[in-house]
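A predicted structure for the sequence below; I have some questions about it.
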Amino acid sequence: MNTNFPDIPASPKTTFSARPVTLRINGNPVELNVLPWVSLLDALREYAGLTGTKKGCDHGQCGACTVLCDGERILSCLTLAVMKEGSEITTIEGVAQDGELHPLQKAFIEHDAFQCGYCTPGQICSAIGLLREGKAETRDEVKELMSGNLCRCGANTNIIDAIMDVKNLSAHE
């Protein structure tokens, strides 16, 4: 009995155990044993050893943790790993194909679209998702739809330049 609140019975002790979660990460099937409250971000970094996805605010406000889940951009810090059972997850480590950088990775280099680089993995994953969505037609629309990914260094103009370059290249193909 809790002595501070005599009318409220003490809650029974609850124990939780890890549960297996199967994900397809960067094209490879991976089974992780995670506790039910482990975020996808922590599962990727701590359980799968993929540290390219960054933990920024851990509250869904900065976009540093953005990954692609079944082709769509998500904030991995706000997503429980167990919720994504069977999903295809693409992290920055899986963006390049056959040793060839993704066009957005090349454009980020060409446009010097990073300074410290901490936000870059989330920016690139978000930009890939953005381009797949096909919603952004103008520079202002790209800027708005990328506003959930913060760059504290001030490389935002160069980031938008890089995205627009890739957008314009793919429009001409």
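In hand now; what should we look at?

from here on, just use CA atoms for contacts and neighbour counts.
Noted.

doesn't Val166 make contact with Ala107?
Yes - if you go by Cα atoms under 8 Å, Ala107 and Val166 touch, sitting 7.0 Å apart.

all helices of this structure, in order?
40-42, 103-110, 120-133, 139-145, 156-171 (DSSP state H).

put this next to the previous one:
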Amino acid sequence: MEVTINLNGTPETHDVEPRLLLVHFIREKAGLRGTHWGCDTSNCGTCVVWLDGKPVKSCTVLAAMADGREVRTVEGLEQGGQLDPVQQGFMECHGLQCGFCTPGMLMTARALLDRNPDPSEPEIREAISGQLCRCTGYENIVRSVRWAAEKEATEAEEVTA
């Protein structure tokens, strides 16, 4: 079957088997390797992307279910040559080690900050609770998200001043 997905603002059309998972469409058909595939059971969260603006684990969504819809991947966070504050936060606060879980963490953190620009530590931990990181104790990940929230608040204040 033919599937067209608006992937980070660009239509991607490919012939796929009806059983193809969205994560495989993104990686194998569209050639975007930022979305990682970790478990196929929705346990790890490395494959989180946005489907019509909402975070989903792309290993549990069929590509056919995304036909005609908007999908944003970690590659879509950077805009106009500028890293998203969440990406900057992960760099500044060492929010990654091996980097495998990072794309899913970034997408989840961005979604959190979009709906709650000033989350508390418990709110951050709850938001990323569906993401497994086998390398860290989550401390630097939480710091990275707080850094991004504070950066965005500072930038917003500068704009209104």
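Sure, I can see it. Quick caveat: nothing in here was measured; it's all calculated off a predicted structure.

report the TM-score for the pair.
The TM-score (TM-score structural alignment, normalised by the length of the second structure) is 0.90; 155 aligned residues with a Cα RMSD of 1.5 Å.

any idea which of the helices of the first structure is most buried?
helix 40-42 (a mean of 25; mean count of other Cα atoms under 10 Å).

and it, how far from the second structure on average?
Here the mean offset of helix 40-42 of the first structure against the second structure after fitting is 0.5 Å, by mean Cα distance after the TM-score superposition for the first structure.

for the second structure, which segments count as strands?
All strands of the second structure, identified by DSSP state E, fall at 2-7, 10-15, 48-51, 54-57, 70-72.

about what we covered before: out of the helices of the first structure, nearest to Val67 of the first structure?
Counting by Cα to Cα, Val67 of the first structure lies closest to helix 120-133 out of the helices of the first structure; the figure is 5.5 Å.

what residues in the second structure pair up with that closest one?
Using TM-score structural alignment, helix 120-133 of the first structure corresponds to residues 102-115 of the second structure.

if I look at the residue most central in space within the second structure, how far off is Lys54 of the second structure?
Per Cα atoms, centre = their mean, the C-alpha nearest to the average position across the second structure is that of Met107, at 2.0 Å. Distance, Met107 of the second structure to Lys54 of the second structure, by Cα to Cα, to the nearest Å: 10 Å.

can you check Trp37 of the second structure too?
Taking Cα to Cα as the measure, Trp37 of the second structure falls 19 Å from Lys54 of the second structure.

tell me which of the two has more neighbours.
Taking neighbours as other Cα atoms under 10 Å, Trp37 of the second structure and Lys54 compare with Trp37 leading, 22 against 14.

which residue in the first structure lines up with that one?
Aligned against the first structure by TM-score structural alignment, Trp37 of the second structure finds its counterpart in Lys55.
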